[in-house]
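Participant: Provided below for reference: sequence and predicted model.
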Amino acid sequence: MNEESAPGTRRPGGRTARTRAAVRDAVLTGLSEHGYPGLTVEYVAEHSGVHKTTLYRRWGDIEGLVADALDLAGEDSWLPPDTGTLEGDLCALAQEVVQSFADREVGASGSAIIAAAFHSERAAGALRAYYAERFGRCEIIVERAAERGELPSTPEAAVDAGALVRAAAAPVFFRLFITREPVDTTLAVQSAAATVAAARAGAFTVGARKTPAP
């Protein structure tokens, strides 16, 4: 399968990489300004400097452009926090979410991408893959905590690392996109503390969760 038929399946450099970056930036700007329903290939062509014929050939349509923008966003070198404690790491992680959406430019494009996922199944799939990869990087937070003795590390009491790190960020996303409440450092601290307390109570222990009796 070649690069043109499957954008994002290879990681070329040079001119191709610059083109992808320019297209990504135009897509994110367009989503922020007009939302997914108002984003057009013509807009992306005008703002990226890439001819629309090339856009159609390499990305197919708007869905392909949005999906590749997310794919490219997941290729960075970001690493999760390493503060020395589980609660500190989770607090820093939640705080990063708070800060990213507090930033006008970053928050607008991030919100627009999430909104696009409600209009396009392909965009939704790309968004799921992006966050799965992001939270996958964060699982080392739980591994380090287990090595320090902050969490169980035996096979009989293994912790679901993915569920745990998601729980720390979930309250922030809930306020941002469901209740539309303000988010701040206090929320990040509360989210981390609640997640650690739940973890110590066994809420994220694999095999320990049971359906409550009626």
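Facilitator: That came through, no problem.
Participant: hey, let's count contacts and neighbours off CA atoms from now on
Facilitator: Will do.
Participant: I'd like to know how many residues surround Ala124.
Facilitator: Residues contacting Ala124 under the criterion other C-alpha atoms under 10 Å number 20.
Participant: now do the contacts for the residue nearest to it when sequence neighbours are not counted.
Facilitator: Setting aside the residues directly before and after it, Ala124 is nearest to Ala117 in space (C-alpha to C-alpha, 6 or more residues apart in numbering), at 4.1 Å. By C-alpha atoms under 8 Å, 6 or more residues apart in numbering, Ala117 lies in contact with Ala123, Ala124, Gly125, Leu127.
Participant: for Ala115, same thing?
Facilitator: Here Ala115 is in contact with Gly35, Tyr36 (C-alpha under 8 Å, 6+ apart).
Participant: so which strand or helix has it?
Facilitator: According to DSSP states H and E, Ala115 maps onto helix 104-116.
Participant: list the buried ones in the helix or strand that that helix is followed by?
Facilitator: Downstream of helix 104-116, the next assigned helix or strand under DSSP H and E is helix 121-148. Neighbour counts over helix 121-148 (16 or more other C-alpha atoms under 10 Å) mark 122-124, 126-127, 129-130, 135, 138-146 as buried.
Participant: for stretch 179-194, same thing?
Facilitator: Going by neighbour count (16+ other C-alpha under 10 Å), the buried part of stretch 179-194 is Val183, Leu187, Ala188, Val189, Ser191, Ala192, Ala193.
Participant: going by distance to Leu93, which of the contacts of Ala117 wins?
Facilitator: Leu127 (18.7 Å; C-alpha to C-alpha).
Participant: adding another structure so you can compare the two:
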Amino acid sequence: MTEPSHRSRRTGGRSARVRQAVVDAAVTVLLERGPDHFSVAEVATKAGVHETSIYRRWRTRENLIVDALLATSGAVIPVPDTGSVRGDLIELARSVATYLTHPAGATFTRAAAVHVDDETIAAARRKFWESRLQLAAVIIERGIQRRELPRATDARLVLETVIAPLHMRVLLTHEPIDDTLPERIVDLICAGLSGTDTSISALSATGGPRVDD
């Protein structure tokens, strides 16, 4: 996957240029200070605009943080095609883990989780995640076509179950994501999808059952 980027396409017009300057400054401050110490005043200084102008347009620091991230997200997590559902899900989980353990990726993820009171920005965030889940759903669709998975498999639920434990460690428990975690998560999910009778304790100890590819 690519390293998070904070460049975006520039459009014409003074308003667009000012917005781009604020967005670029916001991402810079976010990377330098993190979401907890993000300051609108510092963004205004870096962008060369009045702080009141930022509040007039975005209203809250949280709205600015999320809008800037959505407008400048250049991070791409590729959809793997290894020939098996298990392999694809492991590669996807590893890519997500790599992104989350990158300092910029971890910062962006924490910042993107903040509450916003602007419905337009909230809707853009929902659309952002929907598009990525839909893109990755091809992994499950291929698995159904290869008869590795039941036809009624819920692609969104499977994908959410793969990535949620990784995000939990970054956002909630602040535990490290070790190299074996992506595979252990996927094997636990594959065991459930295949109806394998394997205890959670056994999965934790052995790294999970293998699903026939």
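Facilitator: The structure has been received and is ready for your questions. Quick caveat, the model's predicted, so the values are computed rather than measured.
Participant: spit out the contact partners of the most centrally placed residue in the second structure.
Facilitator: By C-alpha atoms, centre = their mean, the second structure has its centre lying nearest to Thr109, at 6.2 Å. Thr109 of the second structure is in contact with Leu100, Leu171, counting by C-alpha under 8 Å, 6+ apart.
Participant: what lies in contact with stretch 33-47 of the second structure?
Facilitator: Contacts of stretch 33-47 of the second structure (C-alpha under 8 Å, 6+ apart): 18, 21-22, 24-26, 29-30, 50-51, 54, 61, 65, 107, 110-111.
Participant: which of those residues lies closest to Pro150 of the second structure?
Facilitator: Distances from Pro150 of the second structure to those, taken by C-alpha to C-alpha, are shortest for Arg110, at 34.8 Å.
Participant: look at the closest residue to Ala116 of the first structure other than its chain neighbours and say how many residues are nearby.
Facilitator: Excluding its sequence neighbours, the residue lying closest to Ala116 of the first structure (C-alpha to C-alpha, 6+ apart) is Tyr36, at 5.2 Å. Residues near Tyr36 of the first structure, counting by other C-alpha under 10 Å, number 25.
Participant: and if you look at the one 3 residues further on?
Facilitator: Burial of Leu39 of the first structure, expressed as a neighbour count using other C-alpha under 10 Å, amounts to 20.
Participant: cool, Ser204 of the second structure as well?
Facilitator: 14.
Participant: for it, give me its contacts.
Facilitator: Contacts of Ser204 of the second structure by C-alpha under 8 Å, 6+ apart are Arg184.
Participant: could you do Ile62 of the first structure as well?
Facilitator: Counting by C-alpha under 8 Å, 6+ apart, Ile62 of the first structure touches Leu39, Thr40, Val41.
Participant: now Gly88 of the first structure: which helix or strand?
Facilitator: helix 86-102.
Participant: what's the mean distance for that helix versus the second structure?
Facilitator: Here the mean offset of helix 86-102 of the first structure against the second structure after fitting is 1.3 Å, by mean C-alpha distance after the TM-score superposition for the first structure.
Participant: got the contact list for that helix?
Facilitator: So helix 86-102 of the first structure is contacted by 80-83, 106-108, 110-111, 141-142, 144-145, 150, 165, 168-169, 172, 183-185, 188-189, 191-193, 196 (C-alpha under 8 Å, 6+ apart).
Participant: again with stretch 163-173 of the second structure
Facilitator: Taking C-alpha under 8 Å, 6+ apart as the rule, stretch 163-173 of the second structure contacts Ala93, Val96, Ala97, Leu100, Ala106, Thr109, Arg110, His174, Glu175, Pro176, Ile177, Ile185.
Participant: mind doing that once more with 6 Å?
Facilitator: With contact meaning C-alpha atoms under 6 Å, 6 or more residues apart in numbering, stretch 163-173 of the second structure is reached by Glu175.
Participant: that stretch aligns to what range in the first structure?
Facilitator: Mapping stretch 163-173 of the second structure onto the first structure (TM-score structural alignment) gives residues 169-179.
Participant: which stretches of the second structure form helices?
Facilitator: Counting by DSSP state H, one finds helices in the second structure at the ranges 14-33, 40-47, 51-58, 61-72, 85-101, 103-112, 119-136, 138-145, 155-168, 181-194, 200-206.
Participant: Ser8 of the second structure is nearest to which of these?
Facilitator: Judging the helices of the second structure by C-alpha to C-alpha, what sits closest to Ser8 of the second structure is helix 61-72, at 5.2 Å.
Participant: just give me the mean distance for the closest one relative to the first structure.
Facilitator: Helix 61-72 of the second structure sits 2.6 Å off on average (mean C-alpha distance after the TM-score superposition for the first structure).
Participant: okay, Arg175 of the first structure and Ala188 of the first structure: tell me how far apart.
Facilitator: 12 Å (C-alpha to C-alpha, to the nearest Å).
Participant: now swap in Leu55 of the first structure and tell me
Facilitator: 40 Å.
Participant: what does Asp103 of the first structure give?
Facilitator: 16 Å.
Participant: now swap in Ala169 of the first structure and tell me
Facilitator: 8 Å.
Participant: same check, this time on Val159 of the first structure
Facilitator: 22 Å.
Participant: any chance of the contacts of Ile62 of the first structure in a markdown table, with distance to Asp76 of the first structure too?
Facilitator: Shown next, in a markdown table, are the contacts of Ile62 of the first structure (distance: C-alpha to C-alpha, whole Å):
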| residue | distance to Asp76 of the first structure |
| --- | --- |
| Leu39 | 25 |
| Thr40 | 26 |
| Val41 | 25 |
